[in-house]
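K.L.:
sequence and predicted structure, then a few things I'm wondering about:
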Amino acid sequence: MTTTAQGHGSLDAAAVAEALRQGDCGTVAGDRGTRAQYSADASNYRRIPLAVVFPRERRHVLNALGVCRRLGAPVTCRGAGTSTSGQAIGPGVVLDFSRSFNRLLALDPHARTATVQPGLVLDELQTAAAGHGLLFGADPSTHSRCTLGGMIGNNACGSHSLAWGRTADNIVELEVVTYRGTVVRLGEMTQEEIDEAIAAGDDRAELIAALHRLAQRNLAVLRTKLGQFPRQVSGYALEQLLPERRFHLARALVGSEGTLAVVLSATVRLLRPPPERALVVLGFSDACAAADAVPALLGHRPLALEGLDHALTDIVTRPETRAAIDTLPAARAWLFAELGGTADTLPGQAEALAEAAQRAPGCTGSEVITDPARARRLWRIREDGAGLATRSPDGREAWPGWEDAAVPPDQLGSYLREFTVLMDRHRLQGAVYGHFGEGCLHVRITFDFSTEEGTAVFRTFVTDAARLIAAHGGSLSGEHGDGQARSALLPLMYGPEIIALFEEFKSVWDPDNGLNPGMIVQPLPVDTHLRVSPHRTPLPLATVLPFSADDGDFAKATRRCVGVGKCRSASGGGDVMCPSYRVTRDEKDSTRGRARLLYEMTQGEVITDGWRSTEVRDALDLCLSCKGCSADCPVGVDVATYKSEFLHHHYQGRLRPASHYSMGWLPLLARPAARVPRLVNALTSSRLAPALKRLGGIAAQREVPRFADQTFLSWFRRRTPQGDGRRGPVMLWADSFNNHFSPEVLTAGVAVLEHAGFRVRVPDGTQCCGLTWITTGQLGVARRIARRTTAALRPAVRAGIPVVGLEPSCTAALRSDLPELLDGDEDARALGRSARTLAELLVHQAPDWQPPQVAARSISQTHCHQHATSGFSADSTLLARMGIDNTTLDSGCCGLAGNFGFEHGHYEVSVAAGEQVLLPAVRAAAADTLILADGFSCRTQIAQQTRRHGTHLAQLLAHALPASDTSARPAAPTLPTDKEHTRD
């Protein structure tokens, strides 16, 4: 056998990339930045590819294979890169199908089939199928970003495989191409069809003949050693070659991890789900008791039976998810059982299952969840498990490596107990969750790869765990594949006879070993090419921000990204991240891509120039600093903070982009402008405007916001306080945006606060939270401003006076950014705890206040910084009390995001982000529907891109106050009116 994989070290990356470009292979990237982004998947491993190819057409795939074959370069296929076992990275050429080779080719609702290209995301197939009342049965937790090709590679399963099967069970036909260029269409075959194919005498005939001979020689072994229970997916699925399985070559290829052939298209089976579903949550004293209860519950034919341990739920901090957890039955572990049926039958089914669970030892209670929204929040905990479990409650890093083992369900309790003892013996910890109904457990374990001793513990532990799983008749992998994580352990599960068959199977398909070498057969050791290694010394990069959660280690902070890829979701699903990726679909514009580049920067191998890296700068360019990732990433990756740190160092002692001066220093520049607002407005709307925009680094397409004739602070300091002030004082934060551009928002806030019984104060002087300097990475200035702000508010904060902000981005800065900038300053921390949104103050500190009633409908845009730091629940409560029928848009970031959408080169992405949900929803809203948007950026984007205007919650409340209550109305606030002209 020619082992191509052993010869790739002599290949030159630049030469390989150029050969691929010359070979008509689609888009080819051989730059350092792209190679760094594709150096890791969701596993423990790291390998730098020679080049990355993004095929757009079938011919591009064939041409790329031809070039790689000629050069002797190995090929690794990749979908979303969420593989946890290391099979989506390689040392040669990576074919990324997700960007462009991702079409739905056909959908036949009558035959209940669909034909797809391998890069199609599962949720996109599900959306198309749902239009016909159908779905694809396999549904892994990564459904919002995983591709069908990746699912085929790993034989992905998901929560509902208990009822609807694995990916393999739902494959009808595959069209594939081998490394040597033979294109083959695969499906099930009768003996007559096999004979006919062999008689053709071509390359396909040779392939089928060799596979048929392999099966016929080993019928007894295939029947007794493979396919013994549904989650036995380790190794190759040779049992699919049995005659009773109709020699199904397509299904035999599923789970082969890209080592046999490259998928060009797949025809999959669709099914019709039950009309109704119900979720039954069952509590148990511990995970082992939950596992013991599984066999009895399977008789009730649940669609899904998922388990999770308290060690996983203890990690959750997101407010909405935490609230959902707090409503679970009191327990230390839970089973989520989903039932399918009709509205008439489901209550009885749920009651019967709950009664069966109550008879199980250790069951602490049950609850039937009928609210779909609550059920979705609970399922989200399970879906986010792979990310949540990457940090233990004490902050230690936890890793995959042994997180996908499966046993027959009747062995689950026994296996889990012995597995727990094994972890204790090695002094390891991990949060257990997974597909209990099929005996498949997921767990991230606190391996320490930074030391030789810790790496040795990892090697010993996974070897012991492999022996344990074999003793229970289980499988090393239950759905994630073997990859580099487990391939070397397969002999402990199968023995030499089966391993020899696997090697023969691989040789038939890929005699040159050109496809994903080192996976399944001829494996690499489990501790080779680890992402964290004691043999690599990161660059000594000192930081301004403390990164306390990561021990002040910037490299550790950036490797929070373990690759689960939630940031690559094409639609929101209640999340903000990642706005720019949803527009460009480019890995470099995802949270993961940016974190990967930053991590590689700290390693100094591919990205060699540290803070001065242009690759990192360019990847961060389209980051909106929306902070969505800080809340939505299950691992807590915070690229907005990483970007501020990077920009600070990158431009230290150097000329910055013009926008960093014009918009980064906007709060300071606004002060002289406020003295002559009409002159400034005349200039920014005159024939000089294009030149002024160019000078300031502002996009030509953007209208410059107009300065108000009078600032809020000028108005406030000349007025007499109103109302009785019975609730005591409140400090109103007069943010720079509303103070200078929309003072009517702040005056409305005063009206509302005084009506609610507060005595309104404002800080002395003209203060700023420093946000614009933070987002542009001018951290030295930002820290000085933060000290001044903290000093100005210190007396009020120490007196227990709440600080209420009306601009969400500034309120979020007071809450989170200032305490970070002034790490260790107790006054800054106290300020962060004192900061409130208007809704939070009114709901929690004036619960008896009766807001004015407004019989209206509204749609609301949650500011991304508010989403990240406090959420929208208080606003929803207040709107409900007002009698407003509100719909909170699942729109993510508005796309303007402070300075981002104004900067030269960002306009198109900014508008495209808004056009995904927000702007179409605004245009579609009825004329009498209120458009609620507290963020200045959100209102600006709406005003500049539609005929509507956004209304702040304070304006809505103030406008509805009783007209007779003049004492509470400092002015006559009115709601914004819609434009009379039209705009596309």
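P.N.:
Cool, got the structure.

K.L.:
alpha carbons only for contacts and neighbour counts from here, please
P.N.:
Fine.

K.L.:
quick check: which helices or strands does the helix or strand hosting Arg939 pack against?
P.N.:
For Arg939, the element it lies in under DSSP states H and E is helix 936-945. Secondary-structure packing of helix 936-945 (3 or more CA pairs under 8 Å, 6 or more residues apart in numbering; DSSP states H and E): helix 918-924.

K.L.:
what residues does the helix holding Arg939 touch?
P.N.:
Contact with helix 936-945 is made by 702-703, 705, 737-738, 807, 861, 863, 894-898, 911, 914, 919, 922, 933, 948-951, 983-984, as judged by CA atoms under 8 Å, 6 or more residues apart in numbering.

K.L.:
which residues in the stretch 1-150 of the chain form strands?
P.N.:
27-29, 51-54, 75-78, 93-96, 104-108, 113-116 (DSSP state E, counting those that start in this stretch).

K.L.:
follow-up on the earlier one: buried among the contacts of helix 936-945? Need that as a selection in ChimeraX.
P.N.:
The following ChimeraX line selects those of the contacts of helix 936-945 that are buried, judged by 16 or more other CA atoms under 10 Å:
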select :702,737,738,807,861,863,894,895,896,897,898,911,914,919,922,933,948,949,950,951
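
K.L.:
got the end-to-end distance for stretch 643-659?
P.N.:
One end of stretch 643-659 sits 16 Å from the other (CA to CA, to the nearest Å).

K.L.:
structure B:
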Amino acid sequence: MTTTAQGLGRLDAAAVTEALDRGNCGEVAGDTGRRAQYSADASNYRQVPLAVVFPRERRHVLNALAVCRRLGVPVTSRGAGTSTSGQAVGSGVVLDFSRHFNRLLALDPQARTATVQPGIVLDDLQTAAAEHGLLFGPDPSTHSRCTLGGMIGNNACGTHSVAWGRTADNVVELEVVTYRGTVVRLGEMSRAEIDEAIAAGGDRGRLIASLYRLAQRNLATLRTELGRFPRQVSGYALEHLLPEHRFNLAKALVGSEGTLAVVLSATVRLVSPPRARALVVLGFRDACAAADAVPALLDHRLLALEGLDQALTDIVTRPETRAAIDTLPAARAWLFAELGGTADELPRRARELAAAAEQAAGFTGSEVVTDPVRARRLWRIREDGAGLATRLPDGSEAWPGWEDAAVPPRHLGSYLRAFTALLERHRLQGAVYGHFGEGCLHVRIDFDFTTEQGTAVFRAFVTDAAELVAAHGGSLSGEHGDGQARSELLPLMYGPDVIALFEQFKNIWDPDNGLNPGMIVRPLPLDGNLRVGPHRTPLPLATVFPFHADDGDFAKATRRCVGVGKCRTAAHRGDVMCPSYRVTLDEKDSTRGRARLLYEMTRGEVITDGWRSTEVRDALDLCLSCKGCSADCPVGVDMATYKSEFLHHHYKGRIRPASHYTMGWLPLLSRPAARMPRLVNALTASRLAPLIKRLGGIAAEREVPRFAEQTFLSWFRTRTPGGDGRRGPVVLWVDSFNNHFTPEVLKAGVAVLEHAGFRVQVPDGTQCCGLTWITTGQLGIARRIAQRTVTALAPAARAGTPVVGLEPSCTAALKTDLPELLDGDADARALARATVTLAELLVHHAPDWQPPRIEARSISQTHCHQHATSGFGADGTLLRAMGVDNTSLDSGCCGLAGNFGFERGHYEVSVAAGEQVLLPAVRAASPDTVVLADGFSCRTQIAQQTDRRGTHLAQLIARALPSHRPHA
């Protein structure tokens, strides 16, 4: 048997890339940045590929395989790269199907089937199927970004596999190509069809003949050792070759992890969902008691039965999700049971289910969750489990490695008790959750990969765990595949005859070992190619931000990204992350892609020039610094902070881009402009405007905002205070944007605050939060500005006086960035605690204030920074109290994002981000619908791209006050 490993020693990335370019293989990349981005998936493993190919057409796939075969280079197929076992990384060529090869080819509502290319995202298929009242049954927690090809590779299952089965159960037909270029269509075959194919000869005939002989010689083994329970996913699914299963080669290929053939298209079965659903939450004293209750509950025709341990829910910090958790039945573990049926029957069935659970030992209570918003928030905890469990409540890192073993549900309680004891014996800990209804547990464990001893403990533990699961009649993998994490352990689960069968199966399909070598058969060692290892010391990189949550270690901060890929979600679902990826659909523009490059930079192997790296700089270029990832990423990756840190060091002692001097220094430059606003406005609107913009690094397409005739501070310091001030003082934070461009917002804020009974004060002098310097990475200046601001506001903060901000980005900077920049400064922390939004002040500090009634409809755009720090909860409460019928747009970032949308080279991405949801929604709104947008950037984007104007919440309220006089 030949091996592709021989080719790797002779070729370098440049040679392979050149050959692929010449071979008409689609989009080909062999640059250092691309290779670094694709060096890891969502597992513990890392292999730097020689090149990455993004096929656009079927022929590109065939051509790429032909080039790799000629060069003797292995091929790894990849979808979203969310594999937790290391199957989506390889040392040869990676084929990324998600970028271009991702179309829905056909959908037949009558036959209830869909034919797709392998790169299609599951949610895109679900959206198309939903138009016909159908869906694809398997639904992994990564449904918003995982691809059908990846699901086929791993035999993905998901939350509803209790009702609708695994991917293998829902695949009708596959069209695949082998490493040697044989294209074959796979599905069920009768004996007559097998005989006909063999008689026809050719590569297809010889392939089918060999597979048929393999099955016929091993019928007893296939019937007794494989397919014993639904979640037996480890190894190859050879049970589908049995005559009683109609020799189904398509199902046999599902779960083969890209080691046998490359999928060109797939026809899958769709199902009709129930008309209504109900979520029943069942509480138990611990996860083991919950596991014991599972077998009896499965008799109730469930759609899903998921388990969550309190160790997982303790990690949740998102306010609205935390609130949903806090009202759950008192327990240390819960089962989320979902029922499907008609609305009339569900209440009765929910009561019967709860009554059955009451009979179980350790049951603590139940609740039927009828609020769909709360139900979605609870399900979100389960969906985010892989990310949440990566950081334990004490802040320690946790890793996959024993990610999804499964046992028959009747053995789940016994297995979980033994597994918990095994963790204790090895002095390890982890949060357990998973598909309890099918005996499949997920757990992230605090392995220490940074030391020899910790890595040895990892090997010893997973070996013991493999023996434990085998003793319970289980499978090392229940849905994520074996990959490098578990392939070496398969002999502990299967006897030598089965292992030999697996090798024969692989050899028939791929005699050159060219497809994903090292997976399932002839495995790579489970402790090899580790992404973090005892012999990989990160570069010593001193930082300005303290990164306390990561022990002051920038490399550890970048390791927060474990690859779950939520930032690759293209559809808006109430999240902001990641605006640029949603526009470009390019891995390099995802939070994960940027984090990968930053981590590789800290290692100094692929990215060798540290802070000076042009690859990292270019990858960060389209980061909007929106901070969406800091809230939406389940692991808390804060790319805005990472970008600021990188830019600070990258440009240290260097000339910066022009926009850093114009947009970055805007608060300071605005002061002289405010003395002659008419002249400045005339210049920026004159024939000189293109030259001014070009010199300032500003996009030619952007209109420069006009300076106000009078700043807010000039107006405020000459006015007579109003109101009775009965509630005491409040400091109004005068941000540079509203002060110089839209002072009417701050004036409206004064009117509202005084009507609510506050005595409005403003800081002495002209203060700034320093945000524009932070986002452009000028951290030394930002620090000095921050210190001045904290000093000015310290007396008020110490006295407990609220500091209210009307510009969300500046308010967020006071709450989060300043305490980090001024690490250890007690006054900075006090200021952060004192800072509130207008809605938070009115709702929490003036609960008896009666806001004016406003019978109006509105749509609201939540500023990214507010989404990341405060949320929209208080705003929603206030709007409801006023009688406003508000719809919060699931729009994500407006796309302007401070300096980003004004910078040259960013205009198209900026507008495209706004056009995804926000701008069309604004244009479609009726003329009498108020467009609420507190952010200056959001209002500017709306004004420049539509014929509407955004309104600040303060303006909406102020206009309805009985004594309000509109300000100029």
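P.N.:
Structure received. Just so you know, these numbers come straight off a predicted model, no measurement behind them.

K.L.:
off-centre distance for the following helix or strand past the helix holding Arg939 of the first structure?
P.N.:
Sequence-wise, the next helix or strand downstream of helix 936-945 of the first structure (DSSP H and E) is helix 953-960. Mean C-alpha position of helix 953-960 of the first structure versus that of the full chain (CA atoms, centre = their mean, to the nearest Å) differs by 35 Å.

K.L.:
about what we covered before: how big's the offset between the helix holding Arg939 of the first structure and the second structure?
P.N.:
Taking mean CA distance after the TM-score superposition for the first structure, the mean distance separating helix 936-945 of the first structure from the aligned residues in the second structure is 0.2 Å.

K.L.:
surely Val254 of the first structure meets Asn154?
P.N.:
Yes. Using CA atoms under 8 Å, Val254 of the first structure is in contact with Asn154, at 6.9 Å.

K.L.:
run through who's touching the host helix or strand of Thr455 of the second structure.
P.N.:
Using DSSP H and E, Thr455 of the second structure sits in helix 452-471. The contact list for helix 452-471 of the second structure, computed with CA under 8 Å, 6+ apart, reads 401-402, 405-407, 415, 418-419, 422-423, 426, 447-449, 475-476, 489, 492-493, 526-527, 533-534.

K.L.:
hmm, back to that, mind checking which of the contacts of helix 936-945 of the first structure are in strands?
P.N.:
Counting by DSSP state E, the contacts of helix 936-945 of the first structure place 861, 933 in strands.

K.L.:
list the contacts of the closest residue to Cys157 of the first structure other than its chain neighbours.
P.N.:
Leaving aside its sequence neighbours, Cys157 of the first structure sits nearest to Arg166 (CA to CA, 6 or more residues apart in numbering; 4.5 Å). Residues near Arg166 of the first structure by CA under 8 Å, 6+ apart: 137-138, 155-158, 230.

K.L.:
just Gly149 of the second structure next, same as before
P.N.:
By CA under 8 Å, 6+ apart, the residues touching Gly149 of the second structure are 78-79, 117-120, 263.

K.L.:
nearest to Gly757 of the second structure, of those?
P.N.:
Ile120 (56.1 Å; CA to CA).

K.L.:
show me the contacts for that closest one.
P.N.:
98, 101-104, 147-149.

K.L.:
mind putting those in JSON lines, distance to Glu196 of the second structure included?
P.N.:
Formatted as JSON lines, the contacts of Ile120 of the second structure follow (distance: CA to CA, whole Å):
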{"residue": "Ser98", "distance to Glu196 of the second structure": "36"}
{"residue": "Phe101", "distance to Glu196 of the second structure": "32"}
{"residue": "Asn102", "distance to Glu196 of the second structure": "33"}
{"residue": "Arg103", "distance to Glu196 of the second structure": "32"}
{"residue": "Leu104", "distance to Glu196 of the second structure": "31"}
{"residue": "Thr147", "distance to Glu196 of the second structure": "34"}
{"residue": "Leu148", "distance to Glu196 of the second structure": "31"}
{"residue": "Gly149", "distance to Glu196 of the second structure": "29"}
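
K.L.:
roughly how far does the nearest residue to Gly895 of the second structure once chain neighbours are set aside sit from Ser644 of the second structure?
P.N.:
Among residues not flanking Gly895 of the second structure along the chain, Ser910 sits closest, at 4.3 Å (CA to CA, 6+ apart). Distance of Ser910 of the second structure to Ser644 of the second structure, computed by CA to CA: 19 Å.

K.L.:
the more surrounded of these two?
P.N.:
Neighbour count, other CA atoms under 10 Å: between Ser910 of the second structure and Ser644, Ser910 has more, with 25 against 22.

K.L.:
surely that one meets Asn899?
P.N.:
No. When contacts are counted by CA under 8 Å, Ser910 of the second structure is not listed as touching Asn899 (10.6 Å).

K.L.:
doesn't Val368 of the second structure belong to a helix?
P.N.:
No. With DSSP: H, G, I helix; E, B strand; the rest coil as the criterion, Val368 of the second structure is located in strand rather than a helix.

K.L.:
so who does it touch?
P.N.:
Per CA under 8 Å, 6+ apart, neighbours of Val368 of the second structure: 278-281, 350.

K.L.:
rerun at 7 Å
P.N.:
Going by CA atoms under 7 Å, 6 or more residues apart in numbering, Val368 of the second structure touches 279-281.

K.L.:
filter the residues you listed down to the buried ones and hand me the ChimeraX line.
P.N.:
Applying 16+ other CA under 10 Å to the contacts of Val368 of the second structure, the buried members can be selected in ChimeraX as follows:
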select :279,280,281
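
K.L.:
how about CSV for the contacts of Val368 of the second structure, with secondary structure added?
P.N.:
Listed next are the contacts of Val368 of the second structure as CSV, based on three-state DSSP:
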residue, secondary structure
Leu279, strand
Val280, strand
Val281, strand
